[in-house]
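A.B. asks: Please work out how this folds:
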Amino acid sequence: MGGTVPYQRYGHTAVEYNGKAYVWGGRNDDYGACNLMHEYDPEKNMWRKVEIDGFIPPSRDGHTAVIWNNQMFVFGGFEEDSQRFSQETYVFDFGSATWREMHTKNTPPLWRDFHTASVIDGVMYIFGGRSDHNGQVGDEHLFHTTQDLYDDTLMALNLTTGVWTKQEIPTDATCRPGGRRSHSTWVYGGKMYMFGGYLGTRNVHYNELYCFDPSTVSWSIIDVRGKYPTARRRHCSVVSNGRVYLFGGTMPNPSTCHPLSSTTVYNGVISPSGLADLSDLHVLDFSPSLKTLAMRKVLIDLKAPSHQMFSSLQYDVPADLRYEMYCQVTPNNVVSVGSTRNDQSG
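C.D. replies: Got it, this is the predicted structure:
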């Protein structure tokens, strides 16, 4: 890997545009927060710093970024220099390599960090995140109360008109998700899906799968088959060819795990803060093939440990299928480098 490699960080965003990855923001404890843009070209295996003239948003972490109409829209986050939560929207134009602040209309979402943003038909949906009871803070007369505030309101920004609207969901709706931070969302089939997250006021990690349908302005809980990922936060998820790939994150010490989660840690390491760094990979298939369903059925009926997979099926299943099934029940070899992040970092 060559070029100008970004320093190690968390709380940044990474988006794909024209086959390249663009990383912006984030921080670490040695260098602080960043507002540089880095581009990664997978074909050349090369990094470069994107040269930008003019205005650049303040350094931050815990923001979100989405791509729409050849532009990247950044919302929220925690600004390091002013020590404030943000509720501003910034736009980066890939064609001109310039930043601007988007002047929106109506009341924007509360100041926050570690929320999520997803785009459906030119509308950006903001959910969750963490703020402070004193609001954005950053004012010389206000101080952080250290009392987290979690918002469960779903907000939508029309990226063409710049108008914010609150999605009016009945407060007594049985499937309305509660506030949380460090969850993940993705879009499939014109709907937004949400998994995981953490509610600091109750010290609860989640592993439900929610779905928001903008056509009916309603939430629902999706009942999926197979083994659920453990309750977690700080994970990532991406959609490719009808499948969602969910990787990593952190979960609490298994001995104090939330009832909804499993007590098994896959390749997990208990960090000094009592959190386990996860390196497990889960796949959610929206349209599983008959082959996939058949393999899952065999695995369920077999009930054999992964190291006995080949011998158990040696005379019944072709070698290539045995290997696929073996991979489905074998932990990956991604190793977490020793983590010293604390519980407050997202």
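A.B. asks: Going by C-alpha atoms from here, please, whenever you check contacts or count neighbours.
C.D. replies: Fine.
A.B. asks: Val204 - how many residues pack around it?
C.D. replies: Val204 is flanked by 18 other residues according to other CA atoms under 10 Å.
A.B. asks: That one and Lys191: what is the separation?
C.D. replies: Here the distance between Val204 and Lys191 works out to 26 Å (CA to CA, to the nearest Å).
A.B. asks: part of a strand, is Arg296?
C.D. replies: No. According to DSSP: H, G, I helix; E, B strand; the rest coil, Arg296 belongs to no strand; its state is helix.
A.B. asks: measure it to Thr330 for me?
C.D. replies: 14 Å.
A.B. asks: Help me confirm that Asp280 comes into contact with Pro331.
C.D. replies: Yes. The pair Asp280 and Pro331 qualifies as a contact (CA atoms under 8 Å) at a distance of 6.7 Å.
A.B. asks: Give me the more crowded residue out of these two.
C.D. replies: Using other CA under 10 Å as the criterion, Asp280 and Pro331 rank with Asp280 on top: 22 against 14.
A.B. asks: What strand or helix carries that one?
C.D. replies: According to DSSP states H and E, Asp280 maps onto strand 275-285.
A.B. asks: Please give the structure of this sequence too, so both can be compared:
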Amino acid sequence: MDHLQSSFDQTEQSIYKNIYQQEQNRKTNVKMLTTFETECPSIKNHSAIYYKERIYIFGGYNGQKNLNKLHILNLRTNVWEQPRFANDSNELPQGRNGHTSVVVNNKMYVIGGWIGQGQHASNQLYILDLDLLKWTKMETSGQEPGPCNMHTAEHWENKIFVYRGGDGKQYFSDLHSLDIITFKWEKVEAKGNAPPPRANHASCLIGDFIYIFGGWDGQKRLNDLYKMNLRKLEWTQIERSEWIQAPPARAGMKMISVEEIIYMFGGSGPSSTCFNDLWLFDPKCNQWQQCRVTLNESDDSHNSFEGNDQSGDSINNKQFLQNIQKSNQNGLMSSNLNVNNLELIKNKNNLMNNNGNGQTIESYLNPRSGHSMTLYKNLLYIIGGSWGPNYYKNYIALDIDPKPELTIKYDDQNTSSGCGFFQNLKQFYNNPQFSDVQFSFQGEILYAHKVILSLMGESFNTMFTLGMKETHKNVIEIKNIEMQIFKIIVKSLYYNNLELEEQQNGDLSLLFEVLRVCDQFLIEKMIIIVQQKIKELITNENIEEVLQMSLQYNASYLIKYCLWLQRRNKYQESLQQIDNQTI
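C.D. replies: So this is what the prediction gives:
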């Protein structure tokens, strides 16, 4: 018994180790979804925040002037909405770029930015009521940070922390906090190893820590990483010597935290280079990993935008490519970028059919800096940005938690249930005509045909062709498998589909036992079909039960799917809580 328990424990540990590795891998496997819109602003160095299923884009530079426009992307319809302010036009903020926007409840706090006149960088604070669309210029007290441009800002408890960046003349490394109740500024006197001065860096918040990465120090671009402990007010540099791999030095990138993981995209490098790579940093092990971005191959709305077009259907691969063509026809992209998009259309078959897993498409993601990156559920929306003189009029969505897919493929083009061969095959199920093998269950006989079963299952083929005792026997006694389970599997093979009685359709225990026996006989096609059937039966009420049974039967796809579904529910609950707090 001790030996059996030890064996079980080792098996269970192996399963959980496998799940952990899959979870680590899925964080670096990202699907690219994208659409092109004529209303999408062609800007860089703007700000973006999420509020109630909308992304609010403010300000930015369009290659000619600073803007003070507000663009609103409805994430349900993917339509850009035109705001109607409650203010007169002379009460709106001046046009600016390089500012920051932070959302707290139903207010968007806009801090600083380059306004291009006078002292150039602003020290103003504007607040937009996102429900009333009313701007207010706020008066503050205390030790203000002064003019700030290309800085970063993060909300923590009842304060907004600003790591200043530049003022248009020089670079800083000072940290200031704004109490959003009293509107009093304080300069944070922090201990530890503070970052050297910089601007155009990136930051994000995880728990009680602000992370600062990269930027421009006036002479060179950086790729160092620091964190500020907001409880202890202490800086720590994360040692690069420990990194196995790391992103190149850059500025103008964007970072965001998801489930205590940092994602970073894009940025500008030295000698006019620009990046289109997506990186992941895990604070638990202090390691960077570059993500593998592939084109979304699924038409499933769970794995795409929700309601992207007016019909409510998700934007799939075909529509994605059509949108690229339409964008080029309408002149939405500069001429040198049209070539890349046409190459994407020309090479779409390669994208879709590289070892069945999709081809990495970092080369098709336009390099950019000065863009924004906003999280909605499991999607990172990357909007605007530029590469040199090229300003992008598109937005991209990267699915950082794509729906798990069954990795075993089979060709159903010639084996569909409507095919004449399989239609005719049905009549031979449990039919003694031409039968050359019988399965016995305590005296009850099931008639079958060796050639058919050998084609359908690897174990059957081995049993009947490699000189095993069953090779020369016409009657095979089945032990340790329930008769109804074995009959379901054999009938399903003859019918080319999962054949269940009405009362068996929702029986999870029965289906998992069918799955176990299919795995035992290496019937890959049935393994797929049974898992798909179980997946269709999963609800919020039974998901925990299905997960436990999937662990028990080592059904790796169903384990991944249940964990994914639980995360999706968590995303939805988190958004609902945020929306409820602002009502």
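A.B. asks: picking up where we left off before, so which bits of the strand holding Asp280 of the first structure are buried?
C.D. replies: Neighbour counts over strand 275-285 of the first structure (16 or more other CA atoms under 10 Å) mark Leu275, Ala276, Asp277, Leu278, Ser279, Asp280, Leu281, His282, Val283, Leu284, Asp285 as buried.
A.B. asks: What is the nearest of those to Met102 of the first structure?
C.D. replies: Leu284 (35.2 Å; CA to CA).
A.B. asks: Matching that closest one against the second structure, which residue comes up?
C.D. replies: Applying TM-score structural alignment, one finds that Leu284 of the first structure aligns to Met228 in the second structure.
A.B. asks: Go through stretch 62-78 of the first structure and flag the buried ones.
C.D. replies: Residues of stretch 62-78 of the first structure classed as buried by neighbour count (16+ other CA under 10 Å): 62-68, 71-78.
A.B. asks: Strands - which of the residues you listed land there?
C.D. replies: Applying DSSP state E to the buried residues of stretch 62-78 of the first structure, the entries found in strands are Thr64, Ala65, Val66, Ile67, Trp68, Gln71, Met72, Phe73, Val74, Phe75, Phe78.
A.B. asks: Report the secondary structure state of the residue nearest to Cys518 of the second structure when sequence neighbours are not counted.
C.D. replies: Nearest residue to Cys518 of the second structure, sequence neighbours excluded (CA to CA, 6 or more residues apart in numbering): Ile527, at 6.0 Å. Using three-state DSSP, the structure places Ile527 of the second structure in helix.
A.B. asks: Lys137 of the second structure versus the match of Leu284 of the first structure, what's the distance?
C.D. replies: Distance from Met228 of the second structure to Lys137 of the second structure, by CA to CA: 29 Å.
A.B. asks: try Phe36 of the second structure
C.D. replies: For Phe36 of the second structure, the distance to Lys137 of the second structure - CA to CA - is 34 Å.
A.B. asks: Counterpart of Asn62 of the second structure over in the first structure?
C.D. replies: Mapped onto the first structure by TM-score structural alignment, Asn62 of the second structure lines up with Glu79.
A.B. asks: neighbours of the nearest residue to its match once chain neighbours are set aside, just the number please.
C.D. replies: Closest residue to Glu79 of the first structure apart from its sequence neighbours, by CA to CA, 6+ apart: Arg60 at 4.4 Å. Residues lying near Arg60 of the first structure (other CA under 10 Å) number 28.
A.B. asks: The stretch 201-346 of the first structure: helices as residue ranges?
C.D. replies: Secondary structure of the stretch 201-346 of the first structure, counting by DSSP state H, counting those that start in this stretch: helices at 290-302, 309-312, 319-328.
A.B. asks: give the contact list for the closest residue to Pro270 of the second structure other than its chain neighbours.
C.D. replies: Closest residue to Pro270 of the second structure apart from its sequence neighbours, by CA to CA, 6+ apart: Arg221 at 7.0 Å. Residues counted as contacts of Arg221 of the second structure (CA atoms under 8 Å, 6 or more residues apart in numbering) are Gly214, Gly215, Ala249, Arg250, Ala251, Gly269, Pro270.
A.B. asks: Narrow those to the ones also in contact in the first structure, please.
C.D. replies: Contacts from these that recur in the first structure, judged by both residues aligned by TM-score structural alignment, their matches' CA atoms under 8 Å, are Gly214, Gly215, Ala249, Pro270.
A.B. asks: where does Val514 of the second structure land in three-state SS?
C.D. replies: What three-state DSSP gives for Val514 of the second structure is helix.
A.B. asks: burial of it, as a residue count?
C.D. replies: 24.
A.B. asks: and it, what does it touch?
C.D. replies: Val514 of the second structure sits next to Ile485, Phe486, Ile488, Ile489, Val530 when contact means CA under 8 Å, 6+ apart.
A.B. asks: What's the match for the residue nearest to Glu79 of the first structure in the second structure?
C.D. replies: That one, Arg60 of the first structure, aligns with Ile43 by TM-score structural alignment.
A.B. asks: any idea how far Gly62 of the first structure is from Leu290 of the first structure?
C.D. replies: According to CA to CA, Gly62 of the first structure and Leu290 of the first structure sit 40 Å apart.
A.B. asks: Tabulate the contacts of Val514 of the second structure in CSV, adding columns for neighbour count and secondary structure.
C.D. replies: Compiled in CSV, those are given as follows (neighbours: other CA atoms under 10 Å; DSSP: H, G, I helix; E, B strand; the rest coil):
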residue, neighbour count, secondary structure
Ile485, 17, helix
Phe486, 19, helix
Ile488, 16, helix
Ile489, 22, helix
Val530, 20, helix
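A.B. asks: Show me the two of the residues you listed that sit farthest apart.
C.D. replies: Pairwise across those, and taking CA to CA, the largest span is found between Phe486 and Val530, at 13.7 Å.
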